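Asks: what would the 3D arrangement of this be:
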Amino acid sequence: MAAEHAGLYGGIEAGGTKFVCCLGTGPDDLRAEVRFPTTTPEETLGRAVAFFRAAGAAGPASIGVACFGPVDLDPASATYGHITTTPKPGWAGTDVVGFLRSALDVPVGFDTDVNGAALGEARWGAGRGLDPFVYLTVGTGIGGGAIVNGAPLHGLVHPEMGHVRVRHDRGLDPFPGGCPFHGDCLEGLASGPAMAQRWGAPAQTLPAGHPAWELEASYLAELLAGLVCTLSPRRIVLGGGVMAGPGLFGMIRRRTRELLAGYVSSPAVTDRIDDYIVPPGLGGRSGRLGALALAQAAVTSAG
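Replies: So this is what the prediction gives:
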């Protein structure tokens, strides 16, 4: 199949809540797309396989998967392509890559959901021509992907930017945090579920001027200031449902600059921070388009 259909790729944005599968070559050429809820591994991955098989002779040369995790990205590992310690019931230990390779007999590119979104933004969106570049998502969880030297950053495992520790003033914010592993890490304090637990209402229902938004901005700015000082990205993109909060971008930009306290003298931060901390250029399509980019890379490495 890979040799016969070398110009067409399949992408899977594999989320803990829903899967989005697409067929195409890029943002201007998406020929088919389907979405469905994430249920059991067998049912959900089976529906993805059925989508690509339905394309028949126009099927993809390769598949890219931008997957919720944590996942094993080490090609030398016996569990490469598996989901590991996820709290998603029934999914820990799932061999995503093996299932798709066996069913479709094509190369499979595999990375985290946020690394996939970062790759999509770097290829076609707000990160084009910028390296290093960071994409963060703030929603049901908090995660981050970094593009360094043109590729997603991997290491001992993959970056877990949502689980870094941030300053937590319990006098100001007595909420203990909602992360089942770390309590008051960033995700435990600032994800959508953490906001709902703290304030007793979903984040999207909290109005402008609610104290939730300044607190949220302060926590997220802690991470952004740390990333500026460590990875020194040329731009940071913030996506995810929580980022639709009223005035949140402006508050985060202001607080990030305050935390840096003039130490980082780049005009990108001191003068043009509105163009430095930005929403996704691809809107809600970053993940699935990043999955297409992973599919393209899989063909290259297989060849």
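
Asks: could you use CA atoms for every contact and neighbour count after this?
Replies: OK.

Asks: show the contacting residues for residue 55.
Replies: By CA atoms under 8 Å, 6 or more residues apart in numbering, no residues touch residue 55.

Asks: repeat the analysis, applying 10 Å as the threshold.
Replies: Residue 55 makes contact with 23, 32, according to CA atoms under 10 Å, 6 or more residues apart in numbering.

Asks: are we agreed that residue 80 is in a strand?
Replies: No - checked against DSSP: H, G, I helix; E, B strand; the rest coil, residue 80 lies outside a strand; its state is coil.

Asks: from residue 291, how far off is it?
Replies: Going from residue 80 to residue 291 by CA to CA, to the nearest Å gives 17 Å.

Asks: and for residue 218?
Replies: Separation of residue 218 from residue 291 (CA to CA): 32 Å.

Asks: equivalent analysis for residue 119, please.
Replies: From residue 119 across to residue 291, the span is 8 Å (CA to CA).

Asks: kindly report the same for residue 167.
Replies: For residue 167, the distance to residue 291 (CA to CA) stands at 34 Å.

Asks: these two - which one has more neighbours?
Replies: Applying other CA atoms under 10 Å to residue 167 and residue 291 shows that residue 291 carries more neighbours, namely 35 against 11.

Asks: would the more buried one count as being in a strand?
Replies: No - if the criterion is three-state DSSP, then residue 291 is helix and not within a strand.

Asks: what residues does the residue nearest the centre of the chain make contact with?
Replies: The centroid of the chain falls nearest to residue 114 when counting by CA atoms, centre = their mean (1.9 Å). For residue 114, the contacting residues are 13, 66-69, 120, 134-137, 142-146, 152, 159-160, 239, 286-287, 290, taking CA under 10 Å, 6+ apart as the criterion.

Asks: give me the subset of those that lies in helices.
Replies: Using DSSP state H, the subset of the contacts of residue 114 located in helices is 120, 286, 287, 290.

Asks: pretty sure the first one is touching residue 127, no?
Replies: The one in question is residue 120. Yes - applying CA atoms under 10 Å as the test, residue 120 and residue 127 come out as touching, 8.5 Å apart.

Asks: please generate a structure for the following sequence too, so the two can be compared:
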Amino acid sequence: MHRLAGIELGGTKTVVVLGQAGRIDERVEFATRDPETTLEEALEVLSGWQGTRALDALGIASFGPIRLEPRATDFGCMLATPKPGWSGAEVRAPFAKELGCPVGLDTDVNGAALGEYRHGAGKGCSSLVYVTIGTGIGGGVLVEGHPVHGSLHPELGHLRLRRARGDGFAGACRFHGDCVEGLLSGPALAARLGCHPGEVPAHDPRWEVIAQDLAELLVHLLLTLAPQRIIVGGGVTHRQRHLLARAIDHVPHLLGGYLEDATPAVLAQRIVLPTLGDDAGPTGALEIAARALAQRPGHAV
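Replies: The predicted structure follows:
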């Protein structure tokens, strides 16, 4: 069996795992700090594992925006990001240089999407969207099982939404104010609720406007990408599990009868929480590693 490693490089936490496709054998977690410290710590973990037995491939699932085009001169480098000190950081190169094995790279949300597609809530689907609602908001898109890349990668968190009537919250995104991230991310919710969103009880009426905002995003995704499944993960929906159900209840009204089969019962099967939980990203990183190995001539996974 191939010995695979994965890194889920998040804005807050980094997870390094060892295992095989669909199976995590070892895991190390630590806070994401500055690029040099964080990447060196990850490399130290990987080098320790490689000292026992060579790694066949590494998959990196990173926060972004990050350059994914292999032909680009800045391939594997972080682009302009609000994360202090990370703009321009070389994420892939240090591992490719030191480990001497194939190194695959994708976004953290595409990684989570791959994990759920192969081993979780997306099994049996050919197309899906994974949305994470946490410190920021990201979206991973898979079509026929392959992550969508273009000039960059999908940035669903910066879509603009139709606002709920009477909602005067200005938004918290430093770029766009009231985009999806500016309305629904953890910091945005803390700003509009006046406290950590995990502390607000489910019966608080302020969740209703937030649910409408999330429903607007779901409608955008249903109409533009027509996914077979939308998986909504991240810390916000994990702590406030009622929020997704409330949002789904708003979707048929927002669609206005356009999608006749979009009943609450159907949508509840099509728009779901992740089944892998915190393992979605690390499992996806191992999938990225497996795909990088499979692309190497003479190898198969």
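
Asks: trace residue 214 of the second structure over to the first structure, please.
Replies: Matched by TM-score structural alignment, residue 214 of the second structure corresponds to residue 220 in the first structure.

Asks: same check on residue 280 of the second structure?
Replies: So, by TM-score structural alignment, residue 280 of the second structure is matched to residue 286.

Asks: find residues that contact each of residue 119 and residue 291 of the first structure.
Replies: Listed as contacting both residue 119 of the first structure and residue 291 by CA under 10 Å, 6+ apart are 66, 111, 113.

Asks: the first one - nearest residue in space that isn't next to it in sequence?
Replies: When you say that, I think you mean residue 66 of the first structure. Excluding the flanking residues, the one nearest residue 66 of the first structure by CA to CA, 6 or more residues apart in numbering is residue 113, at 4.2 Å.

Asks: returning to that earlier point: where does the match of residue 214 of the second structure sit: helix, strand or coil?
Replies: helix.

Asks: which ones are touching it?
Replies: 136, 138, 142, 162, 166, 186-187, 189-191, 238, 248, 251-253, 255-256.

Asks: the counterpart of residue 92 of the second structure in the first structure sits in which helix or strand?
Replies: Here residue 92 of the second structure is matched to residue 97 in the first structure, going by TM-score structural alignment. In the assignment (DSSP states H and E), residue 97 of the first structure maps to helix 96-104.

Asks: how big is the offset of the helix or strand following that helix relative to the second structure?
Replies: Note on helix 96-104 of the first structure: by DSSP H and E, the next helix or strand toward the C-terminus is strand 108-112. Compared with the second structure after fitting, strand 108-112 of the first structure has a mean deviation of 0.7 Å; criterion: mean CA distance after the TM-score superposition for the first structure.

Asks: so which of the ones in helices among the contacts of residue 114 of the first structure is the most crowded?
Replies: Among these, residue 290 has the most neighbours (other CA under 10 Å), with 32 neighbours.

Asks: so which of the contacts of residue 220 of the first structure belong to helices?
Replies: Counting by DSSP H, the part of the contacts of residue 220 of the first structure found in helices is 186, 187, 189, 190, 248, 251, 252, 253, 255, 256.

Asks: and the second one, how many neighbours does it have?
Replies: A total of 30 residues lie near residue 187 of the first structure under the criterion other CA under 10 Å.

Asks: right, and it touches residue 141 too?
Replies: Yes - Residue 187 of the first structure is in contact with residue 141 according to CA under 10 Å; the separation is 6.0 Å.

Asks: shared neighbours of the two, anything?
Replies: Common neighbours of residue 187 of the first structure and residue 141 (CA under 10 Å, 6+ apart) are 162, 163, 179, 193, 194.

Asks: give me the buried entries from those residues.
Replies: 162, 163, 179, 193, 194 (16 or more other CA atoms under 10 Å).

Asks: including distance to residue 212 of the first structure, could those residues go into a markdown table?
Replies: Formatted as a markdown table, those follow (distance: CA to CA, whole Å):
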| residue | distance to residue 212 of the first structure |
| --- | --- |
| 162 | 18 |
| 163 | 20 |
| 179 | 18 |
| 193 | 13 |
| 194 | 11 |
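
Asks: what's the closest of the residues you listed to residue 47 of the first structure?
Replies: Closest approach between those and residue 47 of the first structure, by CA to CA: residue 193, at 28.0 Å.

Asks: give the aligned equivalent of that closest one in the second structure.
Replies: Checking TM-score structural alignment: residue 193 of the first structure goes with residue 187.

Asks: list the contacts for the aligned residue in the second structure for residue 130 of the first structure?
Replies: Correspondence of residue 130 of the first structure to the second structure, assessed by TM-score structural alignment: residue 125. The contact partners of residue 125 of the second structure, by CA under 10 Å, 6+ apart, come to 117, 118, 142, 143, 144, 145, 227, 228, 229.

Asks: how many other residues sit next to the second one?
Replies: Look at residue 118 of the second structure: counted by other CA under 10 Å, it has 18 neighbours.

Asks: I'd like to know how far the nearest residue to it once chain neighbours are set aside sits from residue 198 of the second structure.
Replies: Spatial nearest neighbour of residue 118 of the second structure, excluding adjacent residues (CA to CA, 6+ apart): residue 22 at 7.7 Å. If you measure residue 22 of the second structure against residue 198 of the second structure using CA to CA, the figure is 31 Å.

Asks: please name the residues that touch residue 150 of the second structure.
Replies: By CA under 10 Å, 6+ apart, the contact list for residue 150 of the second structure reads 68, 69.

Asks: give the aligned equivalent of it in the first structure.
Replies: Structural alignment (TM-score structural alignment) places residue 150 of the second structure against residue 155 in the first structure.
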